[in-house]
Structures are given as structure tokens and as C-alpha cells.
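*Asks:* sequence? don't have it. structure:
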């Protein structure tokens, strides 16, 4: 079954000091890595929830989407969330509400550069074996995104608020969750120091 991919990229990166998703990571903007990994699943569509840096990200699309398959069906859609300051949970709820269809939804963050296409493919295979469950990343003794939610679970995602995002729901509905070991999901970029330190890991 085709799924939709929802990439959360609405924050103002206050701890980073600029649009971190456009910072160069291994030769490409940071956000481009999430897009490229998602494309390997051949999703029905890739939707990016943008807010504080909506205009900059939209203008950077040619650099963000460099896949040779980018014109072969799956399109990139920017969703402008003007109330981004309300928190990640609100951004997630807003994004999912735009997906009024019967597709499952893969939720990703734009600043997890170590999450690979292979990680997402393993997650997708786990979900395909149990399509009525939520398949999510398991790392550092917790559950989190990336995660694939079946379509009927979208109503629960609509309820996310403030800082209560997908992780909160994964914990609340743990009996509906299939954890998939994904150590790479532990790392995200919050500060310039994070960026510098993690860049050393790819040299």
C-alpha cells in the first residue's frame, strides 16, 4: 500500500540560531537527507510542514529534492503552518489534517540525518506485516519517530498539542505499537555544537 510521508520542519531552530534544515550536511542541505530517504519508499506524496522558515525552504526546493525520480509521480508539497510557535504537537496535527485520504502516514523529522533509507525500509516492512499497528523507531530505551501510523489512527494524531507529539501517543498507545530497533533515530540536530560533533561522524 502507498503511504504519505509527513516531514516536520516548522520550528524556528532557536537553539541553532538560523535555519538548520538548510545547513550543509555531507554535501546537501540537512533536510534533503530526510527527503531522499523517504523517496526510497516510493510514497504517494511527501509533505513538509514548514513554519518559521517556510519561504526559505520553499525557495530551496531544487537543492532539497535532488533525486532522479523526483519527476516520476511523487511530488513535494510544502504545508505552511503559521502557528508553528504553538509547538511540535500542533505542527503534527496540522500536517495530518491535510492528508484527508485512506493512506497510512510516515512521520519524520527534518533533522535526523542518520536515519537512512534502509532504516525506513525496515520500518515499512514491519508495518506491512502488521498494518493495523503503529510501527515506530525504538532507540535509547524509548519510542519515537520515524513512525508509520495506519490511516484510522489519524484521528488520534489530530489531538496532538504543544510539545506532545508522536512520542506521547506512542507511549499512550504502547499496546498498538511495533517497535523497530533504530539507533540512528537517537540523533537529531539542535545546536551548532551538535552539528559540528555529528559532522565528525561522517568524515
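*Replies:* Perfect, I can see it now. Just so it is clear, the model here is predicted, and its values are computed rather than measured. Residues are numbered from 1 along each chain as shown.

*Asks:* for the rest of this, base every contact and every neighbour count on C-alpha atoms.
*Replies:* Noted.

*Asks:* let me know the secondary structure of residue 14.
*Replies:* Assigned with DSSP: H, G, I helix; E, B strand; the rest coil, residue 14 falls in the coil class.

*Asks:* list the contacts of it.
*Replies:* By C-alpha atoms under 8 Å, 6 or more residues apart in numbering, residue 14 lies in contact with nothing.

*Asks:* so what's residue 90 closest to, chain neighbours aside?
*Replies:* Excluding its sequence neighbours, the residue lying closest to residue 90 (C-alpha to C-alpha, 6 or more residues apart in numbering) is residue 161, at 4.7 Å.

*Asks:* ok, that neighbour to residue 107 distance?
*Replies:* With distances taken as C-alpha to C-alpha, to the nearest Å, residue 161 is found 16 Å from residue 107.

*Asks:* neighbour count winner among those two?
*Replies:* residue 107 (23 against 17; other C-alpha atoms under 10 Å).

*Asks:* name the helix or strand for the more buried one, please.
*Replies:* Assigned by DSSP states H and E, residue 107 belongs to strand 105-109.

*Asks:* centre of the chain to the lengthiest strand in the chain, how far?
*Replies:* Longest strand in the chain by number of residues, with DSSP state E as the criterion: strand 142-149. How far strand 142-149 lies from its chain's middle: 10 Å, per C-alpha atoms, centre = their mean, to the nearest Å.

*Asks:* which other helices and strands contact the next helix or strand after that strand?
*Replies:* For strand 142-149, the following helix or strand on the C-terminal side (DSSP H and E) is helix 154-157. If contacts are counted by 3 or more C-alpha pairs under 8 Å, 6 or more residues apart in numbering; DSSP states H and E, helix 154-157 sits against helix 88-97, helix 166-172.

*Asks:* so which bits of helix 154-157 are buried?
*Replies:* If you call a residue buried by 16 or more other C-alpha atoms under 10 Å, then helix 154-157 has these buried ones: 154, 157.

*Asks:* try this one next to it:
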């Protein structure tokens, strides 16, 4: 029950931001670098990063880190295609994993303690989904047991993994993670983060 990977989704176009939010500066580094360092400092192995829009600008930011970078050519079809890209690599390159955490590059207040807490809760309870709870929302970062990998692979559109969370709502363990409420979608969100 100990082998848990991490998939960081960073393929979006940042339409509401008007520029690549993955490259916004936070605490001296870009949001994408910050997310990668957080993942690498956690107990999750491997760390996989899914890129799409702006890949030529974002990839150089994280090339030096020991992470697996995947380019999702179908990023325009929505978040599910990035989950599919990540899970496909997990299933082929890391078949021994017990579970995977799906996280976003634009939740900068998430730290390695959150990822470790999700893993620890999984090891203790063996729930098939361990999800973050914040502002009356159940969302990511969230851990999914390997029994759900095929269903994660088959998701479609921009709903992400929420479809599965609804389907298995009676089997989800939620952990209160107020930091997950901060995600950077608009210039206003970024201003609030900097003032935090």
C-alpha cells in the first residue's frame, strides 16, 4: 500500500489569466517549478508532469528536475485528456504503483505535507479515493487507488476526476485541506496570492 505516484496537471491554456499561469512567479520561482519541487519533496514516486499549451516555454523551467514530463497533444479537449496521458504512462512505466495523486500546478499553497497526508490516510484506511475538502467542495489534490486507473483513463471532457468522485461518493475519505481553495485562474486570484 506504499507505492504512490504523483501526476501534476499543467497543460491548460490559462484563458482567464491571459498568459501562461504556470510561469507566474511565486516565492522566487514559477508556479510550475514550485509545484514540481513540492512533489519531489513528498513521499510520492514517481512525479509526472503533464504539459500541453505553452510546452516550449514551460518545459525549460522543469527540465532540470528528476520528473517525467509528458506532452499531451490533446490538451484542448479538456483536463481528462491530461489525466489519460498521465495514467497511461503510470500503467506502462510504473505498473507496481498502488495509487496515484492527481494535483494541479495552480494550487501554490499545497505543500508536500498535504501529499504525504493523503498517502498516509490511504495506507491507514485503504479507501479507494482520498480527496481534499475545502469551501464545501470535494476536489484535488486527490488520491486514487489503482483499481480506478482504467476509469480515470476513460474520463472525457473538462470535468477532470470529479465524475469519479461523484460515482464513488460513498467510498471517498475527505480530508480538510483549506489550502486547496486557493487556485490561480485570474489576475485577481494572483494578486490575492501575492498579498496572502
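*Replies:* Done, it's in. Since the model is a prediction, treat every value here as computed from it, not as a measurement.

*Asks:* hang on, the earlier thing: winner for burial among the helices and strands packed on helix 154-157 of the first structure?
*Replies:* Of all those, helix 88-97 has the most neighbours on average by mean count of other C-alpha atoms under 10 Å, namely a mean of 23.

*Asks:* equivalent range in the second structure for it?
*Replies:* Helix 88-97 of the first structure corresponds to residues 79-88 in the second structure, going by TM-score structural alignment.

*Asks:* other residues contacting the matching stretch?
*Replies:* Residues contacting stretch 79-88 of the second structure (C-alpha under 8 Å, 6+ apart): 7, 9, 11-12, 48-51, 70, 72, 74-75, 102, 149, 152-161.

*Asks:* at 10 Å instead, please
*Replies:* 6-12, 48-52, 68-76, 90, 93-94, 100, 102, 146, 149-161 (C-alpha atoms under 10 Å, 6 or more residues apart in numbering).

*Asks:* again, but for stretch 186-201 of the first structure
*Replies:* The contact list for stretch 186-201 of the first structure (C-alpha under 10 Å, 6+ apart) reads 13-18, 20-21, 23-26, 30, 109-115, 137-145.

*Asks:* one more time with 8 Å, if that's ok
*Replies:* Residues outside stretch 186-201 of the first structure that contact it (C-alpha under 8 Å, 6+ apart) are 13, 15-17, 20, 25-26, 111-114, 139-140.

*Asks:* equivalent analysis for stretch 54-61 of the first structure, please.
*Replies:* With C-alpha under 8 Å, 6+ apart as the criterion, stretch 54-61 of the first structure contacts 10, 22, 50, 78, 80.

*Asks:* buried residues in that stretch?
*Replies:* Buried, per 16+ other C-alpha under 10 Å, within stretch 54-61 of the first structure: 54, 57, 58.

*Asks:* between these, which is nearest residue 174 of the first structure?
*Replies:* Comparing these against residue 174 of the first structure with C-alpha to C-alpha places residue 54 closest, at 33.5 Å.

*Asks:* tally of neighbours for residue 181 of the second structure?
*Replies:* Counted with other C-alpha under 10 Å, residue 181 of the second structure comes out at 18.

*Asks:* how much space is there between the aligned partner of residue 141 of the second structure in the first structure and residue 90 of the first structure?
*Replies:* In the first structure, the residue paired with residue 141 of the second structure is residue 146, using TM-score structural alignment. Residue 146 of the first structure is 17 Å from residue 90 of the first structure, where distance means C-alpha to C-alpha.

*Asks:* residue 179 of the first structure now?
*Replies:* Following C-alpha to C-alpha, the distance that separates residue 179 of the first structure from residue 90 of the first structure is 24 Å.

*Asks:* ok, now which ones touch the residue most central in space within the second structure?
*Replies:* Residue closest to the mean C-alpha point of the second structure, counted by C-alpha atoms, centre = their mean, is residue 103 at 1.4 Å. Shown in contact with residue 103 of the second structure (C-alpha under 8 Å, 6+ apart): 6, 7, 8, 9, 140, 141, 142.

*Asks:* in contact with the counterpart of residue 181 of the first structure in the second structure, which residues?
*Replies:* With TM-score structural alignment defining the correspondence, residue 181 of the first structure maps onto residue 176 in the second structure. Residue 176 of the second structure sits next to 132, 133, 134 when contact means C-alpha under 8 Å, 6+ apart.

*Asks:* repeat that for 6 Å
*Replies:* With contact set as C-alpha atoms under 6 Å, 6 or more residues apart in numbering, residue 176 of the second structure has these partners: 132, 133.

*Asks:* one step back: check the contacts of stretch 186-201 of the first structure for burial and list the buried ones.
*Replies:* Buried members of those, scored by 16+ other C-alpha under 10 Å, are 13, 20, 25, 111, 112, 113, 114, 139.

*Asks:* re earlier: burial count for the match of residue 141 of the second structure?
*Replies:* Residue 146 of the first structure: 26 surrounding residues under other C-alpha under 10 Å.

*Asks:* check the one 3 residues further on too.
*Replies:* Neighbour count of residue 149 of the first structure, defined by other C-alpha under 10 Å: 26.
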